[in-house]
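Peer 1: pasting the sequence and the predicted coordinates here, then a few questions.
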Amino acid sequence: MPLFRVSGGRGAEKSGRQKIKKMKWRDGSRRTDDEGSVQSLTRLCLLSLVDNMKEVWVKDYAEKYLDQYFFRHIMGPFNSLPGDLVEELIFLLCSRKKLSRAGLHLLLVPQLKSLLLDKCPGLLTSSLCVHIAARCQGLWNLDLSGAQQLPSKVLSKTLCSVPALRSLSLAGTPCDECVIRTIFLHCRLLRHLDVSRCHFLAPAALLSLVGRALCSSSACPSSTLFCSTSATEPSTSSCTLEHSSPTTSESLPPLPLSRILALDIGFGEEEEDSVTVAAYLLLSLPSLKELAIEGLAQACSLIEHRDFSKTVEFTEREKFPRLIEVWRKEKHRQDSERMTERHERAVAEDEEHKDEEEEEIMWEEYSQENDRDENREERPSCSLIQAQGEVSSSFSDECLVLHLKDVKGITCDFLDSLCHLCPDIYNISVNIVDPEDTSRRSQCSVLAAGLQTWSGQLQSLSLLYPGLLDDLLPALHVTGSSLLSLSLEGVKNINIALLEVMHACPKLHELLIFAESPTIPQTNVMEQQDDNPQLPNLRTLTINFSHNPIQKRPDFLWRSFANALCCLLMGSPLLEKVSLVSLPCPLDRILNYVLQEGFFNIFPVVNFQGLSNSHLKRLQHINLTRTDVMMGTVNNLMRNCKRLKFVNLSHCWEICQSDLQYCTKFRNVEVVYV
């Protein structure tokens, strides 16, 4: 007889199994990843490590060894894990703000290929950089952004030990000329470099990346950096400077950089140097595809018109080759490539012509066929002679072409030069900040004409424009058919033009609008529309208004904007991230309308029939800061959106602290309230 008997017979046993199965499914349904599907066993194990990192995995090391000893290598619990799992574990710890100094010591294993610490810059110290240099010498990707406490010498010493780097981010660090020179000498495989917001880095220091600039800084006087780290006495590791001839760096070719981000560097004392430096980088790095630096558009104009006389003072001061010489070398390289391509094309065409002649000769007599073959081999091809004759005469007239595909921070003043030199651009960021309103509108016309060059190929467009959104519509109609990402910052009066933006850009995956708060009530009411603009591929929506403390309640007369917002929320079934901050319209009524699928016709101006019924089903993150949303609407939102993970209700005046107790039953949703 069994020790335990199930009462109720086989029927009760079957129902019990169904109940257990149902309970397991409910438990598993709560453990979903960012895409909403059930998580893998590997990820669940990593999440368990994250939850128990402090109490279990690093407790003994933190209490006994952290500050008492220095270990060049640690045979800890994570040494046997593959590098990609350790990288994911570090990412999860950083994103959940659970990464500690002791935990990072244990996770610095030799198999790491990527180390991204931009989300926890406070952990980055000089001693930790010594650990990175000693243990992670095979890194391909290193991100130390925001580590303002790291001295320049520590950065140089660390970079000497990671020669395999392909991507490096030092944004917001004390990076200077010595660090750049160290990168050139020791990181010979580097392709991506981000030194934005490095205020100790002068624009001229970037010329060390091309290998022919001389260090002019007193801290790094014409020397080559050689870093040595002692294995037995790591505390005495130092970065020594050994003098060498200037030809040491000149003999090395430029780095294979394809991406340089260097916005907001230096202290602004040498702003004119940025134009010359940008020109040198464009002409000296042929593999460069993305460049972000002040003066980029002016540099393109300088190269196009060959106005190199303005750079003589800079070249004499920095002891760098004249820009005209660099231009001639790049022009000669491009001409040689074109000549080779045309020669190969001519040879291919000649071979095709020979094949056609041979087919005709097959029907002639054998004796005549052999004679013609011998004569044809001795006589050079007519097409090849013609191609070689055209090459020498045409190359001198062809302009130099830059292969940039991504540019940021340019203005409309020299946009035409950028259009002529860079025909392959697919991502561009333009600033239109002229104080005069009439001048801004004229620049919008120039912008529309310039963007015509990349019509049909532009994928991402970012515009900074402190004016009416209506002024930007011509530019959006030119490029909107191919845009996947659109960012508009500083615009005004978006209530009417928002629907036009949706019509002009039907393929958007990302729409970011940072608008100015309205100063006067809006009374515009749209006419009835028969068609509903939809963005079926939209995944990220951000419409944030600047905070206006005078107007805390929304203006219900923003009827047209409310209609457009309803179209966005109801016509974008793939939405995952939504941010709606300080809206000047009743957001609570809009969300109720969307969640109840238009049960109450509170916005009769636009006909919403035919829109998708899967409203916000994929929503994961939503920000509702400074809106009139109520707690009942938030609860309804969390019930309907099964994948929701994060809700920001900061400064929502219709919600109080006591209302948050109703959110406790939604355990998977993180609610922020200030």
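Peer 2: Right, received. Where do you want to start?
Peer 1: when you work out contacts or count neighbours from here on, use the C-alpha atoms and nothing else.
Peer 2: Fine.
Peer 1: could you pull out the strands for the stretch 151-300 of the chain?
Peer 2: Assigned by DSSP state E, counting those that start in this stretch, the strands in the stretch 151-300 of the chain fall at 167-169, 192-194, 223-228, 238-243, 259-261, 290-292.
Peer 1: chain center to the last one, what's the gap?
Peer 2: This points to strand 290-292. 12 Å (CA atoms, centre = their mean, to the nearest Å).
Peer 1: try the fifth one
Peer 2: For strand 259-261, the distance between its averaged C-alpha position and the chain's averaged C-alpha position is 11 Å (CA atoms, centre = their mean).
Peer 1: for it, which helices and strands make contact with it?
Peer 2: Applying 3 or more CA pairs under 8 Å, 6 or more residues apart in numbering; DSSP states H and E, we find strand 259-261 packed against strand 192-194, strand 290-292.
Peer 1: what's next to the helix or strand harbouring Leu565, contact-wise?
Peer 2: Under DSSP states H and E, the secondary-structure element containing Leu565 is helix 559-570. With contact meaning CA atoms under 8 Å, 6 or more residues apart in numbering, helix 559-570 is reached by 494-496, 498-499, 524-526, 532-535, 575, 585-586, 590, 594, 603, 605-606, 608, 611-616.
Peer 1: quick one: list the elements packing against the very next helix or strand once past that helix.
Peer 2: Next along the chain after helix 559-570, taking DSSP H and E as the criterion, comes strand 577-581. The contact analysis (3+ CA pairs under 8 Å, 6+ apart) places strand 577-581 against strand 540-545, strand 621-623.
Peer 1: can you name every helix or strand that the longest one contacts?
Peer 2: In terms of contacts (3+ CA pairs under 8 Å, 6+ apart), strand 540-545 is packed against strand 510-515, strand 577-581.
Peer 1: let me have these in TSV, extended by mean neighbour count.
Peer 2: Converted to TSV, those look like this (neighbours: other CA atoms under 10 Å):
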stretch	mean neighbour count
strand 510-515	20
strand 577-581	20
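Peer 1: now render these as CSV, adding distance to Met570.
Peer 2: Shown next, in CSV, are those (distance: least, CA to CA, whole Å):
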stretch, distance to Met570
strand 510-515, 15
strand 577-581, 13
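Peer 1: structure two is appended below for comparative analysis:
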Amino acid sequence: MSRVREVVTLTGLCLQNIAENMQNFWMKDYVMKNMEEYNFLFIEGPFNQLAGPLVQELIRILGESHKLNKGCLHLLLQPHLSELSLRPCAGLVNVAIMQLVTVRCKHLTSVDLHSCNRVPGPSLAALMEGLPRLTKLCLADTQCDSLVLEAIGRSCPRLCELDISRCKKVSPSGLLSLVYDPKSATYCCRALRVLLLEDVKPKGGPEQWAQALSFVLLALPYLEELSNPSLPTALSLLYHGRFTEGGACFNGFPSLAEVAQTRVPNVMNHQTSPVPPKPGHQRTSMMKERLRLKKLEDLGEEDVPMFGSLCPLVDKVNISLGSQSLVTWSLVQWPQLSELTLHCSEKPERTLEEFLAMVQVIGKNLQVLCVQNLLWCQDQSLTNLLTMCPNLKSFQGYFTVLRQNLLPDEPELPPWPGDPLPLPHLHTLRLLMEGDGSSQAIFQHKLGGSLVSILKGSPLLESLSLCGVTAPLDGVFEVVYGSNPPQPLQKLSSVSLCLSNVSQWGASLILRSRSNLRTLDLSHCKEVTCRDHHQLQERVRRDGRNVTITWM
């Protein structure tokens, strides 16, 4: 059956037509008359009449098709733009282009300069000083420095999101310039909710970064996300009240104890009158206040109780598991948790089974669940886990299957259950397996039955990846696609069966379905031959479908 082709909107066709004719038609007159006037302020022409979002979309199309140049930017940098992303043409952006943006685009609320690293700090600072309406700003991988951060703090009071990841000139003391102005002794950027600071450690040691992040956490009462490897250390410092004794930790800035005194207790309850803590009771004060952080990454499991108490609003968490089981923590302190990742960073020594009861407590709220590098000891553990999480949208599981001790008189393999496992919202399922236990016949059979139930109960599944799965997938797809209406797996667009037990028959069942399939990966599938691969490709060609089939 022919695949339904994507419908291109009339607006999209018009913009593509403009992009195709940009050089030969739209740029011709401008290049002849005005190209050398880099500060040409007002341009009469079609683009000052085009809605701002359409101008931005045209910049994206031209940038991704490598048809954008400085002349095009001169035409497209219009005063009525409210959002501007120069990421698609980062290599073209220089001081002259920044001056044009600074002079022309006064009403911007969102700016993305990701990888525009040819622009020096003073030019970035001048731009920030002219954009008081900014609410979202990306300066990742630029020459952003203390001067730029100071300009942002002083000039952008509405800023809610800031990304300064991979900025090599950002230092711990410079970061403080974002949230505090020493000249006026006032706090800045109080509306900031998201601050991304990944890979910005060339200057300053871990202790300085921890102190700087603690300062930021105290100075920004509504901060919901702070991305940096030193965040756990900073949170520990705040929890235990280990504030710097003997003055400020950075010259010209208040000490952490002084910043803590300006905090409004119970900011989550929107109280407005500051109540300074009594001397020597900083830890008690912090424990009463709590932080608004909603996302925590790379937590050690030993820190979960502490950070759960300090950050009760967390809805996304990534927990790193040690080699030994710790029974002193749970997830009940995060009732709003919607995304959970559990992973062993080294050799898997923890079992999936020991976390089932823990996940059950918050399972109904989970939308994204990722369990990585765990041992799988009991064949029904996957079914039990997914049953606890009926509202999942995405599941990723990477397991090492242990060999089970089976009785010599193992009974005949039971028939697969026909009932679906209800996962009405699941759109992504990824399962990677290895280990000796996966080769046992009873495990393969029971896993096949689990997959039948999961696939039959996931009507919205779009992406399916089964890597190293030794269950008989031909039989699994036979049962699933042979189900009574409604036909399952109608939303599938991507299927990967790398290293799994599937033959041409199972692959053809997927191709014969009515799904909007785009990619089918059969890499390293031993039961699929080169001839099978050619026959599957020929079938797709005959049906007039646009499906990419990968095989090695």
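Peer 2: Great, that's in hand. Everything quoted here is computed from the prediction, not taken from an experiment.
Peer 1: dump the helices and strands packed on strand 577-581 of the first structure to TSV, plus distance to Pro554 of the first structure.
Peer 2: Formatted as TSV, these follow (distance: least, CA to CA, whole Å):
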stretch	distance to Pro554 of the first structure
strand 540-545	12
strand 621-623	17
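Peer 1: related to what we said a few turns ago, how about the strands of the stretch 151-300 of the first structure, which one is nearest Pro151 of the first structure?
Peer 2: Nearest of these to Pro151 of the first structure, taken as CA to CA: strand 238-243 at 12.3 Å.
Peer 1: reformat the helices and strands packed on strand 259-261 of the first structure as TSV; add distance to Thr540 of the first structure and mean neighbour count.
Peer 2: Converted to TSV, those look like this (distance: least, CA to CA, whole Å; neighbours: other CA atoms under 10 Å):
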stretch	distance to Thr540 of the first structure	mean neighbour count
strand 192-194	25	20
strand 290-292	24	22
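Peer 1: for those, could you give me a markdown table that also reports distance to Ala475 of the first structure?
Peer 2: Formatted as a markdown table, those follow (distance: least, CA to CA, whole Å):
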| stretch | distance to Ala475 of the first structure |
| --- | --- |
| strand 192-194 | 30 |
| strand 290-292 | 22 |
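Peer 1: which one, of those strands, ends up nearest to Cys120 of the first structure?
Peer 2: Cys120 of the first structure lies closest, by CA to CA, to one member of these: strand 192-194, at 17.5 Å.
Peer 1: so that closest one corresponds to what in the second structure?
Peer 2: Using TM-score structural alignment, the residues of the second structure aligned to strand 192-194 of the first structure are 161-163.
Peer 1: and the matching stretch against the first structure, how far off on average?
Peer 2: In the superposition with the first structure, the average deviation recorded for stretch 161-163 of the second structure is 1.3 Å (mean CA distance after the TM-score superposition for the first structure).
Peer 1: what sits up against that stretch?
Peer 2: Thr135, Lys136, Leu137, Cys138, Leu139, Ala140, Leu192, Arg193, Val194, Leu195, Leu196, Leu197.
Peer 1: from the chain's centroid, how far away is the helix holding Leu565 of the first structure?
Peer 2: 29 Å.
Peer 1: average offset between that helix and the second structure?
Peer 2: Mean for helix 559-570 of the first structure is 3.0 Å (mean CA distance after the TM-score superposition for the first structure).
Peer 1: next, the angle strand 577-581 makes with that helix.
Peer 2: 160 degrees (axes from the mean of the first three to the mean of the last three CA atoms, to 10 degrees).
Peer 1: give the buried residues for helix 559-570 of the first structure.
Peer 2: Across helix 559-570 of the first structure, burial judged by 16 or more other CA atoms under 10 Å covers Arg559, Ser560, Phe561, Ala562, Asn563, Ala564, Leu565, Cys566, Cys567, Leu568, Leu569, Met570.
Peer 1: which one of those residues sits closest to Leu99 of the first structure?
Peer 2: For the buried residues of helix 559-570 of the first structure, the nearest to Leu99 of the first structure is Leu569 (36.4 Å; CA to CA).
Peer 1: about what we covered before: could you export the helices and strands packed on strand 577-581 of the first structure as a markdown table, including distance to Ser455 of the first structure and mean neighbour count?
Peer 2: Output for those, formatted as a markdown table (distance: least, CA to CA, whole Å; neighbours: other CA under 10 Å):
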| stretch | distance to Ser455 of the first structure | mean neighbour count |
| --- | --- | --- |
| strand 540-545 | 23 | 20 |
| strand 621-623 | 33 | 20 |
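Peer 1: mind checking these for the one nearest to Arg317 of the first structure?
Peer 2: Per CA to CA, nearest to Arg317 of the first structure of these: strand 540-545, 46.5 Å.
Peer 1: check contacts around Leu522 of the second structure.
Peer 2: Leu522 of the second structure touches Ser496, Leu497, Cys498, Leu499, Val528, Ile549, Thr550, Trp551, Met552, counting by CA under 8 Å, 6+ apart.
Peer 1: and Asn141 of the first structure, by the same measure?
Peer 2: Contacts for Asn141 of the first structure (CA under 8 Å, 6+ apart) come out as Lys113, Ser114, Leu115, Leu116, Leu165, Arg166, Ser167, Leu168.
Peer 1: tell me how far it lies from Arg589 of the first structure.
Peer 2: According to CA to CA, to the nearest Å, Asn141 of the first structure stands 47 Å off from Arg589 of the first structure.
Peer 1: could you do Leu144 of the first structure as well?
Peer 2: As judged by CA to CA, Leu144 of the first structure and Arg589 of the first structure stand 44 Å apart.
Peer 1: check Asp335 of the first structure too.
Peer 2: Shown here: Asp335 of the first structure relative to Arg589 of the first structure, a distance of 64 Å by CA to CA.
Peer 1: and the end-to-end length of stretch 637-651 of the first structure?
Peer 2: End-to-end distance of stretch 637-651 of the first structure (CA to CA): 18 Å.
Peer 1: flag every buried residue along it.
Peer 2: In stretch 637-651 of the first structure, counting by 16+ other CA under 10 Å, buried: 637-638, 640-651.
Peer 1: make a markdown table out of those residues and add secondary structure and distance to Cys175 of the first structure.
Peer 2: As requested, these are exported to a markdown table (DSSP: H, G, I helix; E, B strand; the rest coil; distance: CA to CA, whole Å):
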| residue | secondary structure | distance to Cys175 of the first structure |
| --- | --- | --- |
| Leu637 | helix | 46 |
| Met638 | helix | 45 |
| Asn640 | helix | 49 |
| Cys641 | coil | 45 |
| Lys642 | coil | 45 |
| Arg643 | coil | 42 |
| Leu644 | coil | 40 |
| Lys645 | coil | 37 |
| Phe646 | strand | 36 |
| Val647 | strand | 37 |
| Asn648 | strand | 36 |
| Leu649 | coil | 38 |
| Ser650 | coil | 36 |
| His651 | coil | 38 |
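Peer 1: right, I'll leave it there.
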